[in-house]
Every structure is written in structure tokens, then in C-alpha cells.
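> What follows is a predicted structure for the sequence shown.
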Amino acid sequence: MTEEAKGVLAMIGACVVWGLSGVYYKLLDHVPPLEILVHRTLWAFLFFLLVLAFQGRLRALPRAIATPRTFGIVAIAALMISINWFVFISSILFGYATEASMGYYIFPLTAVLAGALFYREKLNRPQMISVGLATLAVVILSVGLQVAPWVALILAFSFAAYGVVKKSLDTGPIVSVTAEVALLSPFAAAWLVVIQLQGTGHFGANFITTGLLIFAGIITSIPLILFSYATRRVSLATIGLVQYLNPTLQFLVATLIFREVFTLWHAIAFGLIWTALAIYTASSWRRGRAARKASRAASTSGTTV
């Protein structure tokens, strides 16, 4: 099996875990979202520490936050990812999984918009059309349901903000994520101690709940490791295509397993978003193909000379 094929399989694995994670969190619907987030953070931190120790890279962790600049970047990234995790968990527990899937569908488009705003990346015509269609979808859904799809918007923009912040960080993905949960862990541990002393915590209540809370950290860590593995072996265009498996599985889980309400307004909004993603993906694929051709041509020319 080629390295690229291994990377594609790793990316598919990551997206399957992300896409089906809603089913897992639904098993914890008797636990408050904040408590789940606390355990997700703490156990993910411990798991990542073991991974770094196994790789012999523990010394890279303090270097990731060694300067005020990197500490600030990691702190902001930690805040953004904790907001994203909390809103996603809440959406599953309170019946907004369909809206959550919408958030991850429109995330690539909000990322494009963030790149234009913060890094002066120019939008081409297909990208502008895609962003416009996604915006129209949000407006139509807001008018139809008489409430803005806040879950989708918060998930999309918090993850886009997370990407913007991480772009200015030179640290590798595993080390940087470990640093983020390391900054969050003292607050998570303090909250866990408080609720356990108050007798309202669910850790230790029974074997199943305790095991599910611990494993929340593992299902957070494994797809990130798979994603990191894939990005080193697969083109960004391929990653962009495969990543849509995540919100697609989330959408299917929400509508087929959770049986959430799917109105005509949802159908119109999702239709517009899927159209926007088709235009955006086709444009990205063409540009990636043109870039590869240009690179091969330049390489051939250099060899000839």
C-alpha cells in the first residue's frame, strides 16, 4: 500500500470517528455538557501526554508555550476549541445535531472568508459565489424557522477562528493540541473536584458512565492523530474532499438515528450549502490540478536544461 493510500485511509478513519461521535455522546445524555467537556479535556490531555512520551517528544511541549506570543496563541486556540467542543456536545444532548452538521458543512467556507479577512487571501469568483450561497442558506433558514441557526454559526466560526490562530503557530499539530488541553486542564480539574465534592458529579457513579467519560478523551485524540498522519501524506485537495464525510455522517445520524425534525426550510438551506460546497470543491480541485501540472512542467523543464 502506498503512503498516499495510507493517508487517505487515515483521513477516512478520522472523519468516521468525528461523524459518528454524536452517537457516543448521546449515550451520556444524563450527564451535563460541561461535565462531559471537563472529562474530554482531562483524558485527552493524559492520552496526548502518553503519545508524546512514546514518541520521545515531551520536551517539545514546554517549548510550544515558551514565549508570551506562543502562549497567547495557544491560549486563544484553547478557548476556541473548547467553545467548539462544548457547543457540539450540547447540540447532541439537546436535539440540534442537524444544525451541528450544517456548521461543519459551512466551516470550509467560513475558513475561506477568514483567510480573506485576516490574511488578505483573495477570493476567486467560485469562492465568492460559494460564500454567498452559504450566507443565503443561513438567512433563509433564519427566516423560515424565525431564529438564527446559532449552533451552526458558532461551530463554523469558532473552528474557523481556531484555524486562523493555529496558522500563525509553527508547532506540530499533536504538540500544539496537547499544549491547548494542558492550559485547559487546571480549570477542568478544579471544576471536576468541585462537582465531585458537591456530589453532583457522575464520575464513579457506575462503571458504564465512568468508562464513557474516560473514553471521551480517547475518541477526541485518535482522530486528531489520524488527521495529522494524513496531512503529511495526502494533498490538501484530497483532504478537503474527504473531510465532507464528517458532516455527512453527522447529518445522517441526526436525521436517521436521532430522528430530528427536518423541515422544508432545512432542505432548502442544505441544498444551497451542498451546491456551494460543490462549486467550492470543483474550483479547488481544478486549481490544485493546474498547480500540479505547472509543477511537473517546471520539473521537466529543469531536468531538460
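Sure, I can see it. Everything numeric here is computed off the predicted structure, so don't read it as measured data.

> all contacts plus neighbour counts: C-alpha atoms, from now on.
Will do.

> how far out from the middle of the chain is stretch 96-107?
11 Å (Cα atoms, centre = their mean, to the nearest Å).

> packing partners for the helix or strand encompassing Arg287?
Following DSSP states H and E, one finds Arg287 within helix 264-304. Helices and strands touching helix 264-304, by 3 or more Cα pairs under 8 Å, 6 or more residues apart in numbering; DSSP states H and E, are helix 97-118, helix 125-145, helix 236-242.

> From Leu58, how far off is Val177?
13 Å (Cα to Cα, to the nearest Å).

> what's the offset of the helix holding Arg287 from the middle of its chain?
Chain-centre distance of helix 264-304: 21 Å, with Cα atoms, centre = their mean.

> Okay, angle between it and helix 97-118 too, please.
Using axes from the mean of the first three to the mean of the last three Cα atoms, to 10 degrees, one finds that helix 264-304 and helix 97-118 are set 50 degrees apart in direction.

> Just want the angle from helix 264-304 to helix 125-145.
Calculated by the same axes, to 10 degrees, helix 264-304 forms an angle of 170 degrees with helix 125-145.

> putting a second one here so we can go through both:
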Amino acid sequence: MTSASQKQSEGNRGALLGFAAYLIWGVFPLYFKALEPAGAWEVLCHRIIWTMVFCLIALAAKRRLGYLRELLANPQQLGAITIAAVLIAINWAVYIQAVVSGHTVEAALGYFLNPLVTVALGVLVLREKLRVMQSVAVAIGIVACVYLAIDYGHPPWISVVLALSFAGYGLMKKRIGGSMDALESLGAESTVLTPIAVVVLIVITARGDTTFTTHGAGHAVLLLTAGIVTAVPLLLFAAAARRVPLVTIGLLQFVTPVLQLLCGVLLLGEHLDFARWVGFGIVWVALALLTFDSLRAAGRSRRLARAATSAAI
């Protein structure tokens, strides 16, 4: 197999892995609905605890648990991991609560808004400069939020918090950099959160609100699988990100909110009236502009790289 065909094969494999990751994330509403009558806090605690268990077992099998000692010896990195952990915990808590309370559609909107918020954070925090079309896309996204706030009678808080927390999480992951792989990072984040999750779970149990031991073996097994359900798509995504361009990942990420929207409307019986469809439509216009700009920028970069290679030869 030639180098070009190997590269294409790896790229195709990466695209499939990425699609699988976003597909799993997209059907999460069905998983969290299946966990009823467990409340959002109980589900969140089990998700954190069993994710930690899964990651530590996997890392122990690879003999890579030593990285935790290195992390404890590096206060700056530990602080960044802690902030990332808090942000993803907020994201998980709000998302789970949205699904179990019948607001899956609003949660889907949050993940449609996420790319726009990520671009905005790049400007505000990293002092990045926006291209013209990126600026227009962010402006249209703001218009969409204002329109939906007027329609709802209040800002779409679920969407906004999900978009901000996940974009902030991505920003912290960027600052952490490549010092840890996906499994190590998730293991560290869940380990930081586990003591809090255990305390909350003890309180829930003491109040008699736990469902883990009171709703049958099937329900308990579903809660136990929360760690696998959390870790597997993240590992698939990490494997995909190594094999495909960022633009491909950017296009694939829309699979998740589309599936969440479909789950909410078609399978979970949530209603989306015409005014809300208009709001979603405005967001989609912004995303279309952002995607077009990313594709154009990627094409320009490839042309420049080819030109530089030709000049060097």
C-alpha cells in the first residue's frame, strides 16, 4: 500500500470513528431517559464515579497510573484539570436535567451554539482575530439568542449554559495541551470530581431518593454502564482527531445536536413550534457561514502548503 493510500485509509477510518463518537453522543437523550426515575443528581454522581473506575482500570491495564503522581506534583496543571472538571460537571448536570425534564430540544440548541461560542471565546480569552465571515456568524448567533430570549420570555438558559460550559471546557483542554491523552485527562477529571460525587450520593441515599438499589437489577446495570457510555465516545473522538483534519471534525460535530433534536421531537414527544424553528434556522445560517469559512480557510492552507512544497523542490 502506497503512502497516499495509507493516508486515505487512515483518514476514512478516522472519519468513521468520529462519526461513531458523535452518533453515541447524539442518542444520549435516550440513554438518560432510560435511567428514569433516577434524578439528574443521582445520574450525574454515578456517571462521575463509574467513569473514574473505568478510566483507572483501563490505565492500570496499560500501566500508566503513574501520571497521577506527576499531576499532583504539578499544581498549575492540577488547577487546570480541576477547572476543566468543574466545567464538564456543570455541562453534564445541566444536560441530564434538561433531558429528564423534557427540554432535550433546548439542550440540542446549546450544542448548535457551541461552535459559535468557542469562536467568541477565542477572541475574548485568547485574543484571536476573527475573519470577516466568522464575525458575521457570531453576530448572527447573538441575534438568534436575542430572538429566542424574546420568544421564550427569558434567555434560553439551558442552551447558553451548555454552550458556555462546553466551550470553556474545550478552552481549558487546549491550555492543558498534549501533556495527557484523552483517557488520562478524563481519568484525572473524574478522580477530582469523585469525592464530591460520593458525598452527594450519600446525601441522596440518606434522604431515601436513590433508585440504584430499589428499581431492579436492570436499572442498576444501566447506572453502572454510565462510565463506559461516557468514556467510549471520548476515546473514539480522540482516535478520530489524530487521523482527520480539524475541518472534518468540525463538520462531524453537527451530527450530535441534529440527532438530539430528532430524539427530542420524534421520540421523546417534545414540541417545537414555528417560532422556535425560526430561532433554530437563524442559528443554522450562522453555522453554515462558519462551516463555509472553515472549508475555505482549509483549502487555502492546503494550496499554500502545496505551493511551498513545490518551491522547495
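Everything's here; your move. These numbers come from a predicted model, not from an experiment.

> who wins for proximity to Thr210 of the first structure among the helices and strands packed on helix 264-304 of the first structure?
Ranking those by proximity to Thr210 of the first structure (Cα to Cα) places helix 97-118 first, at 23.8 Å.

> ok, residues contacting that closest one?
22, 88, 91, 121-123, 127, 130-131, 134, 149, 151-157, 159-161, 163-164, 244, 246-248, 250-251, 254-255, 260, 262, 270, 273-274, 277 (Cα atoms under 8 Å, 6 or more residues apart in numbering).

> What residues in the second structure pair up with that helix?
Under TM-score structural alignment, helix 97-118 of the first structure corresponds to residues 104-125 of the second structure.

> Check which residues of that stretch are buried.
For stretch 104-125 of the second structure, the neighbour count (16 or more other Cα atoms under 10 Å) marks 104-122 as buried.

> name the element the residue nearest to the spatial centre of the second structure belongs to?
What sits nearest the mean C-alpha location of the second structure, by Cα atoms, centre = their mean, is Phe166, with 6.0 Å. Per DSSP H and E, Phe166 of the second structure falls inside helix 157-176.

> Where in the first structure does that helix fall?
The aligned range for helix 157-176 of the second structure in the first structure is 150-169, by TM-score structural alignment.

> Could you pull out the buried residues of the matching stretch?
In stretch 150-169 of the first structure, counting by 16+ other Cα under 10 Å, buried: 151-166.

> can you check stretch 139-152 of the second structure too?
By neighbour count with 16+ other Cα under 10 Å, stretch 139-152 of the second structure contains the buried residues Ile140, Gly141, Ile142, Val143, Ala144, Cys145, Val146, Tyr147, Leu148.

> One more: stretch 264-276 of the second structure?
Applying 16+ other Cα under 10 Å to stretch 264-276 of the second structure flags Gly264, Leu268, Glu270, Arg276 as buried.

> so where is it in the first structure?
Against the first structure, stretch 264-276 of the second structure falls on residues 254-266 (TM-score structural alignment).

> returning to what we had before: comparing Val177 and Leu58 of the first structure, which residue is more hemmed in?
Between Val177 of the first structure and Leu58, counted using other Cα atoms under 10 Å, the more crowded position is Val177 (24 against 16).

> Can you find the partner of that one in the second structure?
Matched to the second structure by TM-score structural alignment, Val177 of the first structure sits across from Leu186.

> Was I right to think that match contacts Cys55?
Yes. The criterion here is Cα atoms under 8 Å, and Leu186 of the second structure meets it with Cys55 at 7.2 Å.

> Fine by me, thanks again.
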